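coordinates only, sequence not included:
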């Protein structure tokens, strides 16, 4: 059985972490497979939005600790970070298409931070987030120390990273960690509805927005304004911009093609 399931439908790639027996924790096989899928989604013109979720009760419990304690199969933390998690986080941020993290259950350790690296986080009402690293003598990785303080502030991020407290979805929403909490009975429907909306929007413009938000994390104001100007000029040259303006003038719904 594949450790990841992939379905492409209506210009949406649904990626499901598929190791429910271990709460979708990562081993080397799953980490490398996810990278390959992201690479395919990046270049596949039929994919205009991506949904990342987990099979069963968990989104992702982070690293499979059996792998790192195995005398025969332990890749070591250097390889795990440099070949597994760091490339995954970078691919999430560099794919110029919107990525939804549909957090269906617990998101712990690297699993939590991979979710936070996505563009939009939709959380099931029973989902939870935990920076579990300090509880076993480790430090947050997978971009946790980068994204978390920017999402919720330095003080809260410091406390969650050090104390390793589990944060329920509702509190995560209040903190600004996730975009929206969705009730159980409509979770799949709302995730699909959001993904369909994104897949039918101007894909290049969404990619430019993603570029700008990435750069805003390190740019000064002058550099950011320059980049906005550059990308706005590029956006104005796309077919989708022409369609959007025509539809507005003609008072009709635009039909964007991601070009």
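Happy to help now that I have it. Note that this is a predicted model, so its numbers are computed, not measured.

From now on I want contacts and neighbour counts done on CA atoms only, so please keep to that.
Fine.

Identify the residue nearest the geometric centre of the protein.
The centroid of the chain falls nearest to residue 118 when counting by C-alpha atoms, centre = their mean (2.1 Å).

Okay, one more to line up with it:
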């Protein structure tokens, strides 16, 4: 059914695996669309009560696929992409399941936004987490602004977005961005144990509380997604973005001019 992700169900537990390991699970236009479709299908699934989101290979997700952005033969269409990015973020936030992000390796850019949209974040201590859109002259998308504000408030969200700081698991936990830090290689097992713990609890009451807390924020989420899409399309046309992309591809430090 999907080519860039795997979605499996085991009774009341579902597992969604980002599956482009050769690209460190960087999200191209196909993965963004498939994630949106997967979340929208899970919204209609009344049997599944817990969802674990994880990455195949060396990382959770390195973020948006920059190489695909600059592909001269078939570059990603930013307007179409932002529709699917908004769909996946809203779909994730509306899920009637308890969601657990199991993070190892990199969770950067859109990959970090995706993990922050989960109810519980488990990260290995040597993982690399970053809201690093600023490095290529872009704004966070995938509701990154919304999820950061929910977790750490506006002042700290701004600082993190503007710096693009790369954090290990322990630093991210101190900042309130991660719920549990585990040794290298232990995220998956910890996520599975937590899922079992949730499934042995009165989980329908937990899901009801999630719905009460999330429902009241949907209008704000939709507004944030609309603004992220607007400004991302705008930022893609800036000189700073073009310089950031070129510097990334050429593996050099960018020289931004504020244009």
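Perfect, I can see it now. On a predicted model such as this, the values are computed, not experimentally measured, just so you know.

Need the TM-score from the superposition.
Comparison of the two superposed chains (TM-score structural alignment, normalised by the length of the first structure) gives a TM-score of 0.77, and 218 aligned residues with a C-alpha RMSD of 2.0 Å.

Would you mind finding the match for the residue nearest to the centre of the first structure in the second structure?
Aligning on TM-score structural alignment places residue 118 of the first structure opposite residue 118 in the second structure.

hang on, that match packs against residue 94?
No. In this structure, residue 118 of the second structure is not within contact of residue 94 by C-alpha atoms under 8 Å, at 10.5 Å.

ok, the match of residue 118 of the first structure to residue 50 of the second structure distance?
Applying C-alpha to C-alpha, to the nearest Å, the value for residue 118 of the second structure to residue 50 of the second structure is 11 Å.

In the stretch 101-250 of the first structure, what residue spans correspond to strands?
With DSSP state E, counting those that start in this stretch, the ranges of strands along the stretch 101-250 of the first structure come out as 106-108, 120-124, 128-130, 167-168, 180-182.

so which of those is the most packed in?
Among these, ranked by average contacts under mean count of other C-alpha atoms under 10 Å, first place goes to strand 106-108 (a mean of 28).

what about it, how far off from the second structure?
Aligned to the second structure and superposed, strand 106-108 of the first structure gives a mean residue distance of 0.7 Å (mean C-alpha distance after the TM-score superposition for the first structure).

ok, the residue nearest to the centre of the first structure - contacts?
Applying C-alpha atoms under 8 Å, 6 or more residues apart in numbering to residue 118 of the first structure gives the contacts 92-93, 99-101.

try it again with 10 Å
Neighbour list for residue 118 of the first structure: 50-52, 89, 92-93, 98-102 [criterion: C-alpha atoms under 10 Å, 6 or more residues apart in numbering].

Filter these down to the buried ones.
Using 16 or more other C-alpha atoms under 10 Å as the burial test, the contacts of residue 118 of the first structure include 50-52, 89, 92-93, 98-102 as buried.

closest to residue 112 of the first structure among those residues?
Comparing those against residue 112 of the first structure with C-alpha to C-alpha picks out residue 101 as the nearest, at 10.0 Å.

For the closest one, give its distance to residue 203 of the first structure.
Counting by C-alpha to C-alpha, the separation of residue 101 of the first structure from residue 203 of the first structure is 18 Å.

where's residue 245 of the first structure relative to residue 239 of the first structure, distance?
Note on residue 245 of the first structure: its distance to residue 239 of the first structure, by C-alpha to C-alpha, is 10 Å.

correction: residue 21 of the first structure
Going from residue 21 of the first structure to residue 239 of the first structure by C-alpha to C-alpha gives 46 Å.

More neighbours: which of these two?
The neighbour count for residue 21 of the first structure versus residue 239, taken as other C-alpha atoms under 10 Å, is higher for residue 239 (15 against 11).

Matching that one against the second structure, which residue comes up?
Checking TM-score structural alignment: residue 239 of the first structure goes with nothing.

Distance check, residue 239 of the first structure against residue 246 of the first structure.
Distance of residue 239 of the first structure to residue 246 of the first structure, computed by C-alpha to C-alpha: 11 Å.

Residue 170 of the first structure now?
Counting by C-alpha to C-alpha, the gap from residue 170 of the first structure to residue 246 of the first structure is 41 Å.

In terms of neighbours, single out the busier of the two.
Neighbour count, other C-alpha under 10 Å: between residue 170 of the first structure and residue 246, residue 170 has more, with 19 against 14.

show me what contacts the more buried one?
Under the criterion of C-alpha under 10 Å, 6+ apart, the neighbours of residue 170 of the first structure are 123-128, 177-178, 180-182.

Nearest spatial neighbour of residue 141 of the second structure, chain-adjacent residues omitted?
For residue 141 of the second structure, ignoring the flanking residues on the chain, the nearest one in space by C-alpha to C-alpha, 6 or more residues apart in numbering is residue 228 at 5.7 Å.

Just confirm the one you found contacts residue 89, I think it does.
No. Using C-alpha atoms under 10 Å, residue 228 of the second structure is not in contact with residue 89; the gap is 11.6 Å.

any residues in contact with both of the two?
Common neighbours of residue 228 of the second structure and residue 89 (criterion: C-alpha under 10 Å, 6+ apart): 141-144, 222.
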